[in-house]
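Asks: Any chance you can model this:
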Amino acid sequence: MEKRECCIILSQVEGIGWQTVDRFMRLAGEPTHISVGEMLNILRMLGVAERVVDRAKACAHSLSQQVEAWAADGIEVITRFDEAYPLYLTEIAQPPWVLFCKGDRSLLGEPSVAVVGTRKPTPYGLRVTRMLAQALAEQGLVVTSGMANGIDGEAHRAVLKSTGRTIAVLGAGIDVIYPKNHRTLYQELTNRGLVVSEMPPGTPPHPGLFPRRNRIISGLSLGTLVVEAAERSGSLITADFSMEQGREVFAVPGPITTTQSQGTLKLIQQGAKCVRSVEDILEEIPFVAYNQAVQQDTVTSSDLTEAEQWLLERVAPDRPVSIDRIMSLSGTKWEFGQIHQSLLSLELKGMIASMPGGQYIRK
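Replies: Down below sits the predicted model:
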C-alpha cells in the first residue's frame, strides 16, 4: 500500500495522534509503498502500545471495504499525499493528514474568507452576517464556517441563498450532523457546497475536537471575520489561529453594553481590522478580483499545456509560492526544466507574475 493509505489507516486508530503520524512518515522515509507488516513494525519502533498496533492492523485489513462504503455515501478522502489537498492548509502548523469531504471538493482550492461568531447572536449580528457573507460571495470568494448554531449557520444560509459557494468544517465525523437541528442545512451544504472533517466518519462531537476544527477553518481561509463573540468564545480561538497562521483577522464592532460584542471589541483593540462594510475586508486581500480577472482573461484553459494548467492551479492569487515549493508539490510528475519553461510561458501569457526570491503569484 502507499503512504496515503497509511494516512487513512492511522487517522482512524484511537491512540495515534498527529505527532505519531508525523514521526511515522519521517521514519518511513522516501519509499511510497509500504507493506502492512512494515507499517506495524514502524509503529512498534515508535513505542506505540501493542493493543494500538493491533487496532491499526485490523483497520488496514478492512480499509478497502471502508473506502467503498464511504464512497457509496458520497464521502471522498483526501490525504496530504494527494494533489487535491488544499495548498493553504500545507502552510499551517500541524495540517491535517486526512480530510473527509462530501460535496464539491474543488472549493478547497478557491480563495476563501472564514465567517464565525457566537452561537447566541443578536438580531444585529444576524443582519450583519447576512449582509457581509452575501457580499463576500458576490465577489467570488468562498465563505468558510463551522455549521454551528448562530453566526456560523447564518453565514452558510446567506451564501446558499445568494447562490454563492460555502464550506462547512465539522467538529465531528463528516456523517454526524451536529447540531441536529441543522439537518436541512447539512443537506444543502453537501448538495451545493462542501462539508469537510478531519475526523473519521462516525466520530461523535466532543469539546476537544472543536479547537482542532477551528484551525482548519482559519487554515483554509485568507482571513477570518468575527461578527459577534463573547470575551471567552470559540470564535476567538479561530481568530487566534488565523493570526498564528499569518492570515488576516477582521472584527465587526458592536455596542459596548452587549456580551456578544466584548470579544470583537477586544480583537479590535488587539489590532484586528474594524469592519464597517465588505470593502474593509476586500482592501486587505490582494488580488481579490481573482474571479473577475479569470473570467476576463483572453487566454483560456484550452490554450494551456497540461503542465501549465497544473501550475496555474497551484499558484495562488493572494500568496506568493516559491519554485522550490512548486517542485515539492510536483514530486516526480514534472522535471525542473518543464516547470521552469511552463512558468516562463504563463508569465508571458500574463497569467502569473514573478517576484523577488524565485517566487510566483497568480494575476
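
Asks: all contacts plus neighbour counts: C-alpha atoms, from now on.
Replies: Noted.

Asks: For the stretch 101-250 of the chain, just list every one of the strands.
Replies: Under the criterion DSSP state E, counting those that start in this stretch, the stretch 101-250 of the chain contains strands at 112-116, 142-145, 166-169, 194-197, 223-226, 248-251.

Asks: Distance to Leu329 and mean neighbour count added to these, as JSON lines?
Replies: Converted to JSON lines, the strands of the stretch 101-250 of the chain look like this (distance: least, Cα to Cα, whole Å; neighbours: other Cα atoms under 10 Å):
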{"stretch": "strand 112-116", "distance to Leu329": "21", "mean neighbour count": "31"}
{"stretch": "strand 142-145", "distance to Leu329": "24", "mean neighbour count": "30"}
{"stretch": "strand 166-169", "distance to Leu329": "24", "mean neighbour count": "28"}
{"stretch": "strand 194-197", "distance to Leu329": "22", "mean neighbour count": "27"}
{"stretch": "strand 223-226", "distance to Leu329": "24", "mean neighbour count": "30"}
{"stretch": "strand 248-251", "distance to Leu329": "25", "mean neighbour count": "25"}
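
Asks: which stretch among those strands comes nearest Pro317?
Replies: strand 112-116 (11.5 Å; Cα to Cα).

Asks: Report the distance from the closest one to the chain centre.
Replies: 11 Å (Cα atoms, centre = their mean, to the nearest Å).

Asks: Which neighbouring elements make contact with that strand?
Replies: Counting contacts by 3 or more Cα pairs under 8 Å, 6 or more residues apart in numbering; DSSP states H and E, strand 112-116 packs against helix 123-138, strand 142-145, helix 151-161, strand 223-226.

Asks: Point out the one among the ones you listed that comes closest to Val275.
Replies: Using Cα to Cα, these put strand 223-226 closest to Val275, at 8.6 Å.

Asks: From the rest of the structure, what touches the closest one?
Replies: Strand 223-226 is contacted from outside by 112-117, 218, 235-236, 238-239, 242, 247-252, 264, using Cα atoms under 8 Å, 6 or more residues apart in numbering.

Asks: Quick one: distance of that strand to the chain centre.
Replies: When C-alpha coordinates are averaged (Cα atoms, centre = their mean), strand 223-226 and its chain have centres 14 Å apart.

Asks: quick one: Leu107 from Ile323, how far?
Replies: 24 Å (Cα to Cα, to the nearest Å).

Asks: Kindly report the same for Gly47.
Replies: 38 Å.

Asks: More neighbours: those two, which one.
Replies: Neighbour totals were compared for Gly47 and Ile323, and Ile323 leads with 18 against 11 (other Cα atoms under 10 Å).

Asks: My read is that the more buried one contacts Ser354, right?
Replies: No. With contact defined as Cα atoms under 8 Å, Ile323 does not reach Ser354; the gap is 10.2 Å.

Asks: list residues touching both of those two?
Replies: Tyr360.

Asks: Assign Thr257 to helix, strand or coil.
Replies: With DSSP: H, G, I helix; E, B strand; the rest coil as the basis, Thr257 sits in coil.

Asks: Let's see this one next, to set against the first:
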Amino acid sequence: MTALVDWLVLASAPGLGGVRISRILEHVTPAALRAMSAEELTGIGMTPRQVSHFRQPPMAKIDRCLRWDSQPGQTILTLDSSHYPALLKEIASPPPLLFVRGEPHWLLQPQLAIVGSRSASIDGREAAYEFAAALVAAEYVVTSGLALGVDGQAHYGALKNGGATVAVLGSGLDRIYPAKHRELASLITQQGALVSEFWPDEVPRPQNFPRRNRVISGLSVGVLVIEAAQKSGSLITARYALEQGREVFALPGPIHYPGSRGCHALIKNGAKLVETPVDIFEEVGALTSCVKNSHSDESLAQPENEKLPFPALLANVGSEATPVDVVAERSGQPVQEVMMQLLELELLGMVTAVPGGYIRARRG
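Replies: Okay, the predicted model is just below:
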C-alpha cells in the first residue's frame, strides 16, 4: 500500500508529464522522491509548486484512489507492476498509473486494436464486428476506445463471439463516456477490462483523447483502421502506432466515400491494405511472440488463451455457418487440407459442423 501511495503522489504532481516522469524514474524511485528535502527536489529540477506537492501531497485525493483500488474488480497498476503491459512500457511516455476495472491479466495477452469513425457506415460497422470476431477466434484480445461507431462494434464483435476486449477511455473509469455505452462498458468488465490513465473521477476532455489513443496503440501489436476521415482521432492512433513501431493496417473503401479517405491516405503512406484477417496475422507474428514470452509466468497463463492450431483457418470460421470451400478460399489453402484441419479442430471442440458448413465453438 505504501508503494502505491508513492506512485500516486508522483502521478498527481502538477506539471509532470509522462516523458518527464520516465526520465525521473531512470534515476530515482517514487519512494525516494517523497523522502527528498525541498533543497534536493529543487536540485533535480522541481519547480516550487512541485516541491510543495511532494512535501505536502494531496492526501484526500490520494485516499480516494486507495479506496477505489480496494474495491472488488478494480486495480491500479503502477509502472513497476508485474501486470503492467510490456509493450506499453516501451513507448516514449508510458502512463505511470493504469486504472483497471475488470481482469488485468487481459492486458498481458496479445492485443490488436480496431479503430475508426464514430459515424461509420453500415458496411464499416459490419466490418468492425466481423474482423473483431475473427481476431478473437485467433486468440487475440480486441482493443479499442469505447467510442460510438467502429469502436463499439469492435467491442461487441469480440464479446458476442466468446472473446475478450479491452476498452481504453479518455476519462476516468467512474465517468464512462459516451453515456450510451455504459451497458457495453459493464459487459466489458465481465469479459475483458476497462483501462484509463486518468484518475477515476476525471471528466472527458478533448485533450484527453489523443493521450487515450497512444495507449490504445501502445497496448497493441497492430492497429486496424476501418473508415476514417482525413483528420480524425483514428489517424492519430495510427500515427502513434507508427512511432511506437507497431503495424498499421487499413481497410479500403469506395473512392467517393469521405470515410474512405483516411484509410486510403494511410495505405498510400505505407499502411498494409487489408482484405481479410489473414492479411493481419501475416504481419504481427514476431511482436505477438514477444508479448507472450514477456509474460510466461505459469500463474498468469489462462487455459482459454493457449495457442490454438491453424489460426489462419480459425480466423475464417465465425458464428455463422461457413462452407468448407469458402473457408479454403479465404485461408488460401487446398480444400482437402482444410477439411483435414477442420476435422482436427472439431475433435478438439473448437469448431462444430452444422448444416451449411462449420461454426466457431464457444469456449468456456
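
Asks: so which of the strands of the stretch 101-250 of structure 1 comes closest to Ser345 of structure 1?
Replies: Here strand 112-116 is closest among these (Cα to Cα), at 27.6 Å.

Asks: what's the closest of the helices and strands packed on strand 112-116 of structure 1 to Glu38 of structure 1?
Replies: strand 142-145 (38.9 Å).

Asks: Show me what that closest one is packed up against.
Replies: strand 112-116, helix 123-138, helix 151-161, strand 166-169.

Asks: can you redo the strands of the stretch 101-250 of structure 1 as CSV with distance to Val21 of structure 1?
Replies: Output for the strands of the stretch 101-250 of structure 1, formatted as CSV (distance: least, Cα to Cα, whole Å):
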stretch, distance to Val21 of structure 1
strand 112-116, 28
strand 142-145, 27
strand 166-169, 22
strand 194-197, 18
strand 223-226, 28
strand 248-251, 30
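
Asks: What residues does Ile255 of structure 2 make contact with?
Replies: With contact taken as Cα under 8 Å, 6+ apart, Ile255 of structure 2 is in contact with Arg261.

Asks: In structure 1, what residue corresponds to it?
Replies: Aligned by TM-score structural alignment, Ile255 of structure 2 pairs with Ile256 of structure 1.

Asks: Could you measure from its match over to Pro123 of structure 1?
Replies: 16 Å.

Asks: How about Gly271 of structure 1?
Replies: As for Gly271 of structure 1, its distance to Pro123 of structure 1 is 26 Å (criterion: Cα to Cα).

Asks: Repeat that for Thr259 of structure 1.
Replies: According to Cα to Cα, Thr259 of structure 1 and Pro123 of structure 1 sit 13 Å apart.

Asks: who has more neighbours, the two?
Replies: The residue with more neighbours, out of Thr259 of structure 1 and Pro123, is Thr259; 16 against 9, by other Cα under 10 Å.

Asks: List the contacts of the residue nearest to that one when sequence neighbours are not counted.
Replies: Distance criterion Cα to Cα, 6 or more residues apart in numbering; nearest residue to Thr259 of structure 1, sequence neighbours excluded, is Ala230 at 5.5 Å. Going by Cα under 8 Å, 6+ apart, Ala230 of structure 1 touches 118, 259-264.

Asks: Rebuild those as JSON lines, extending it with secondary structure and distance to Glu347 of structure 1.
Replies: Listed next are the contacts of Ala230 of structure 1 as JSON lines, based on DSSP: H, G, I helix; E, B strand; the rest coil; distance: Cα to Cα, whole Å:
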{"residue": "Thr118", "secondary structure": "coil", "distance to Glu347 of structure 1": "44"}
{"residue": "Thr259", "secondary structure": "helix", "distance to Glu347 of structure 1": "51"}
{"residue": "Gln260", "secondary structure": "helix", "distance to Glu347 of structure 1": "48"}
{"residue": "Ser261", "secondary structure": "helix", "distance to Glu347 of structure 1": "46"}
{"residue": "Gln262", "secondary structure": "helix", "distance to Glu347 of structure 1": "47"}
{"residue": "Gly263", "secondary structure": "helix", "distance to Glu347 of structure 1": "44"}
{"residue": "Thr264", "secondary structure": "helix", "distance to Glu347 of structure 1": "41"}
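
Asks: What separation is there between the nearest residue to Trp68 of structure 2 once chain neighbours are set aside and Leu98 of structure 2?
Replies: Leaving aside its sequence neighbours, Trp68 of structure 2 sits nearest to Gln74 (Cα to Cα, 6+ apart; 6.9 Å). Look at Gln74 of structure 2 and Leu98 of structure 2: by Cα to Cα, they are 11 Å apart.

Asks: List the residues that are in contact with both of the two.
Replies: With Cα under 8 Å, 6+ apart, Gln74 of structure 2 and Leu98 have no common neighbours.

Asks: Give me the neighbour count for Arg44 of structure 1.
Replies: 14.

Asks: Now check structure 2 for the residue matching it.
Replies: In structure 2, Arg44 of structure 1 lands on Thr42 (TM-score structural alignment).

Asks: can you pull the contacts of that match?
Replies: Shown in contact with Thr42 of structure 2 (Cα under 8 Å, 6+ apart): 48, 51.

Asks: A strand includes it, no?
Replies: No. Looking at Thr42 of structure 2 with three-state DSSP, it is helix, so not inside a strand.

Asks: need the contact list for Val338 of structure 2.
Replies: Contacts of Val338 of structure 2 by Cα under 8 Å, 6+ apart are 313, 324, 327-328.

Asks: Most neighbours of all those residues, which one?
Replies: Busiest of the contacts of Val338 of structure 2 [other Cα under 10 Å] is Val327, holding 24 neighbours.

Asks: shouldn't it be in contact with Ala312?
Replies: No. With contact defined as Cα under 8 Å, Val327 of structure 2 does not reach Ala312; the gap is 9.8 Å.

Asks: Which position in structure 1 pairs with the residue nearest to Trp68 of structure 2?
Replies: In structure 1, Gln74 of structure 2 lands on Ile75 (TM-score structural alignment).

Asks: wait, isn't that match in contact with Cys101?
Replies: Yes. Counting by Cα under 8 Å, Ile75 of structure 1 touches Cys101, with 5.6 Å between them.

Asks: Which of the contacts of Val338 of structure 2 sits closest to Val221 of structure 2?
Replies: Of the contacts of Val338 of structure 2, the one sitting nearest to Val221 of structure 2 (Cα to Cα) turns out to be Leu313, at 20.3 Å.

Asks: quick one: what's aligned to that closest one in structure 1?
Replies: Under the alignment by TM-score structural alignment, Leu313 of structure 2 pairs with no residue in structure 1.

Asks: continuing past the helix or strand containing Leu313 of structure 2, what's the next helix or strand?
Replies: Leu313 of structure 2 belongs to helix 311-314 when assigned by DSSP states H and E. Downstream of helix 311-314 of structure 2, the next assigned helix or strand under DSSP H and E is helix 324-331.
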